[in-house]
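S.K.: here is my input; please provide its structure:
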Amino acid sequence: MSRPPRVLLGLWPDDRGTQYADQLVDGGDGSIELGYFSWREALLGSYDVFHVHWPEMLVRGSTRLESLLRRRALALVLWRCRLRRVPVVRTVHNATPHEPGSRAEQRVLAACDRATSGVIRLTTHTDVAFGSFVATIPHGHYRPRFDALPREAQVPGRLLFIGIVRPYKGVLDLIRVFRSLDDPALSLRVVGAPSPGQGELVTREAGDDPRVSTELSFVSDADFVREISAAELVVFPYRRMLNSGVLLAALSVDRPVLVPRSPVNEAIADEVGREWFVFYDRLDAPGLAQALRDVRARSLRGRPELSARDWPAVARAHRKVYLSALREAGRG
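M.R.: Here you go, the predicted structure:
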């Protein structure tokens, strides 16, 4: 191919803050042309590779009719890719969708899996049952954008949950555990847009405890950095945890994290420095208080080691996957 391959990302542009796609687009060296998703481009445009990230997000609409039309549109896009020998590459961010979809959705997602040639996983602990080849490319860090933003002074005793509030993330459990602690010097911030129904539950669980405060909406990059930098410890009360961009965001702002013990989190800790991690097997009040004492005793200096997650290296690794997929499709 005499020109840079053009890759259509299965992600819409989003101006609410730094997203995975923004980092991938900005981290490239121009040898690959990356474009954001639109249905018009996917159905009528000219591109060499279709790179899917969260396929369920492409087919979920605000009404049943919109969801039906999106499912059919994605099926048509996959048919068009097969007809034009456009390889489909998929990044597996999660083992399954965060919220289960309908049977009709599951059928079109299965078709997307069958159409996929190259699969990108973020860790070696992600099992992949589809695709003709698999590459492991770690999630990049957020320093290129976050280092330019102002930080807040750390608030002693401040614990933070930040990110989309979803049931599997255990935010309600965290609030209950925190409220069982009677230390008036502690505070808990819950920051992030709630999935349907979660905002009311968070507000109810927080009750009238003056130590618990919330910001239940999307926040800008600047506010994101301010919230993380003000925390003494960023807490991930997840009931299951595979890949987390927020984890990399917290480490990018040089804050220690409390995470569930898992092979993925253990591996990241070994990579970036175990002193930045506190693990738990079951989140409870004594463990939460002890985690804060452990972090204070470490007197953390320097920064987590994130050089293996520099975005130029991540972008180069993506380029190799795209070229391999094109060769496999007979277009290399």
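S.K.: could you use CA atoms for every contact and neighbour count after this?
M.R.: Noted.
S.K.: can you pull the contacts of Val191?
M.R.: With contacts defined as C-alpha atoms under 8 Å, 6 or more residues apart in numbering, the neighbours of Val191 are Leu160, Phe161, Ile162, Gly163, Thr214, Glu215, Leu216, Ser217, Val219.
S.K.: report the distance from stretch 120-140 to the chain centre.
M.R.: Distance, stretch centre to chain centre, for stretch 120-140: 15 Å (C-alpha atoms, centre = their mean, to the nearest Å).
S.K.: and the residue lying closest to Pro184 once chain neighbours are set aside, how many neighbours?
M.R.: Spatial nearest neighbour of Pro184, chain neighbours left out: Arg211 (7.4 Å); criterion: C-alpha to C-alpha, 6 or more residues apart in numbering. Neighbours of Arg211 under the rule other C-alpha atoms under 10 Å: 16.
S.K.: here is the second sequence; please produce its structure so I can put it next to the first one:
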Amino acid sequence: MVLTLHNLRPHEGATRLESLFLRWFRKLTREAITLIDGVHAGLVAHYIPHGHYKDVYPATGPVSADSDVVAFVGAVRAYKGVDRLVQVFVNHPSNEFRLIVAGGVSDPRLGDEVRALGGHDERVELRLTSLTSNELSDIIDQCFLIVLPFREVLNSGTALLALSLGRPVLMPLGPGSAALQVEFGARWVRTYEGDLTGDVLIGQATQARDDIRRGLGELNWESREWDEIARRHAEVYYLAAGMVRER
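M.R.: Now for the predicted structure:
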């Protein structure tokens, strides 16, 4: 068995049965793959980064400092801190920016909470429904910054999606965001420490727009090209099977 470490533990906890299966899987694991170099959860793990999404979603236009939209996109779940994002945005007096929250909600109570927080504010647009690839790309195309205020996260596919479509991201500081920042630069991957506040959000958005005017620089995706990732995965699976792959 080959185990890929996406996160160190389930986002929303695990049932007793799930915990038993996870422990069993670890005992069966021959090789492990980590998506962040140095994060291995006690296993000897091969570092293979997650691939980009440049060819998966419809292309967006270049990021523009003329946009006033910051956005959260993706499934709305409790650990992602969307309620906190809407709350601090609504409570901040600045009228300089607009907020879009777009993505499906699996917990009706969370959806109701987010609507109660932001539904009355004309600066906030809530699209709490599952999105097609075209709809997702269209929303990202409108904004200049993607905000991902996760309460706890190691890897974020949404962050990679945003970067793949040419949009900088704002995330809490942690191993995953720190690694992305080293790879892509602090202008593309912005971080904050502690709880998200309105001043942090508006301040980071203002700085992000200034950076866009100065130029963000080009992103290098060489290590995240899918052909290279496939080759490295194949090598790990050959190791797990006790085979030596011919080159």
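S.K.: and the TM-score between these chains?
M.R.: The TM-score (TM-score structural alignment, normalised by the length of structure 2) is 0.89; 241 aligned residues with a C-alpha RMSD of 2.2 Å.
S.K.: rewinding a little: from Glu328 of structure 1, how far out is the residue nearest to Pro184 of structure 1?
M.R.: According to C-alpha to C-alpha, to the nearest Å, Arg211 of structure 1 stands 57 Å off from Glu328 of structure 1.
S.K.: equivalent analysis for Ala110 of structure 1, please.
M.R.: Where Glu328 of structure 1 is concerned, Ala110 of structure 1 sits at a distance of 21 Å (C-alpha to C-alpha).
S.K.: for Pro138 of structure 1, same thing?
M.R.: Look at Pro138 of structure 1 and Glu328 of structure 1: by C-alpha to C-alpha, they are 23 Å apart.
S.K.: which one's more surrounded, these two?
M.R.: Under the neighbour definition other C-alpha under 10 Å, Pro138 of structure 1 and Glu328 were set side by side, and Pro138 has more, 20 against 16.
S.K.: name the SS class of the more buried one, please.
M.R.: Going by DSSP: H, G, I helix; E, B strand; the rest coil, the secondary structure assigned to Pro138 of structure 1 is coil.
S.K.: kindly report the same for Val70 of structure 2.
M.R.: The three-state label given to Val70 of structure 2 by three-state DSSP is strand.
S.K.: residues touching the aligned partner of it in structure 1, list them.
M.R.: The equivalent of Val70 of structure 2 in structure 1 is Leu159 (alignment by TM-score structural alignment). By C-alpha under 8 Å, 6+ apart, the contact list for Leu159 of structure 1 reads Leu186, Ser187, Leu188, Arg189, Ala231, Glu232, Leu233, Val234, Val235.
S.K.: what's the answer for Gly61 of structure 2, then?
M.R.: Asp141.
S.K.: before we move on, what about Ala222 of structure 1?
M.R.: Neighbour list for Ala222 of structure 1: Phe146, Leu149, Pro150 [criterion: C-alpha under 8 Å, 6+ apart].
S.K.: which ones among these lie within strands?
M.R.: If you go by DSSP state E, the contacts of Ala222 of structure 1 have nothing in strands.
S.K.: can you tell me which helix in structure 2 is longest?
M.R.: Residue-count comparison of every helix in structure 2, with assignments taken from DSSP state H, identifies helix 198-214 as the longest.
S.K.: can you spell out which helices and strands pack onto that one?
M.R.: In terms of contact count using 3 or more C-alpha pairs under 8 Å, 6 or more residues apart in numbering; DSSP states H and E, helix 198-214 of structure 2 is assigned the packing partners helix 82-91.
S.K.: if we can go back for a sec, assign the spatially closest residue to the match of Val70 of structure 2 that is not a sequence neighbour to helix, strand or coil.
M.R.: Counting by C-alpha to C-alpha, 6+ apart, the nearest residue to Leu159 of structure 1 once its immediate chain neighbours are dropped is Leu188, at 4.8 Å. Taking three-state DSSP as the rule, one finds Leu188 of structure 1 in the strand state.
S.K.: counterpart of Leu188 of structure 1 in structure 2?
M.R.: Taking TM-score structural alignment for the superposition, Leu188 of structure 1 sits opposite Leu99 in structure 2.
S.K.: what does Arg296 of structure 1 align to in structure 2?
M.R.: Under the pairing rule here (TM-score structural alignment), the equivalent of Arg296 of structure 1 within structure 2 is Arg209.
S.K.: what about that match, neighbour count?
M.R.: By the criterion of other C-alpha under 10 Å, Arg209 of structure 2 has 21 neighbours.
S.K.: what's Gln198 of structure 1 aligned with over in structure 2?
M.R.: Across the two structures, Gln198 of structure 1 finds its equivalent in Leu110 of structure 2, going by TM-score structural alignment.
S.K.: let me see the contact set for Met241 of structure 1.
M.R.: Pro260, Ser262.
S.K.: switch the cut-off to 10 Å
M.R.: Shown here is Met241 of structure 1, whose contacts under the criterion C-alpha atoms under 10 Å, 6 or more residues apart in numbering are Asn94, Ala95, Tyr168, Lys169, Val259, Pro260, Arg261, Ser262, Pro263, Val264, Asn265.
S.K.: show me what contacts the nearest residue to Ala78 of structure 2 once chain neighbours are set aside?
M.R.: Nearest-residue entry for Ala78 of structure 2: Leu110, 7.1 Å, with adjacent residues in sequence omitted and distances by C-alpha to C-alpha, 6+ apart. Contact partners of Leu110 of structure 2, counting by C-alpha under 10 Å, 6+ apart, are Val76, Arg77, Ala78, Val82, Asp83, Ala116.
S.K.: nearest residue to the fifth one in space, ignoring adjacent ones along the chain?
M.R.: Pointing back at Asp83 of structure 2 there. Closest residue to Asp83 of structure 2 in three dimensions, ignoring its sequence neighbours and counting by C-alpha to C-alpha, 6+ apart: Val114, at 5.4 Å.
S.K.: mind checking the SS state of that neighbour?
M.R.: Applying three-state DSSP to Val114 of structure 2 yields a three-state assignment of helix.
S.K.: so how far is Ala186 of structure 2 from it?
M.R.: 30 Å.
S.K.: of these two, who's got more company?
M.R.: When neighbours are counted by other C-alpha under 10 Å, Val114 of structure 2 and Ala186 differ, and Val114 comes out ahead with 21 against 17.
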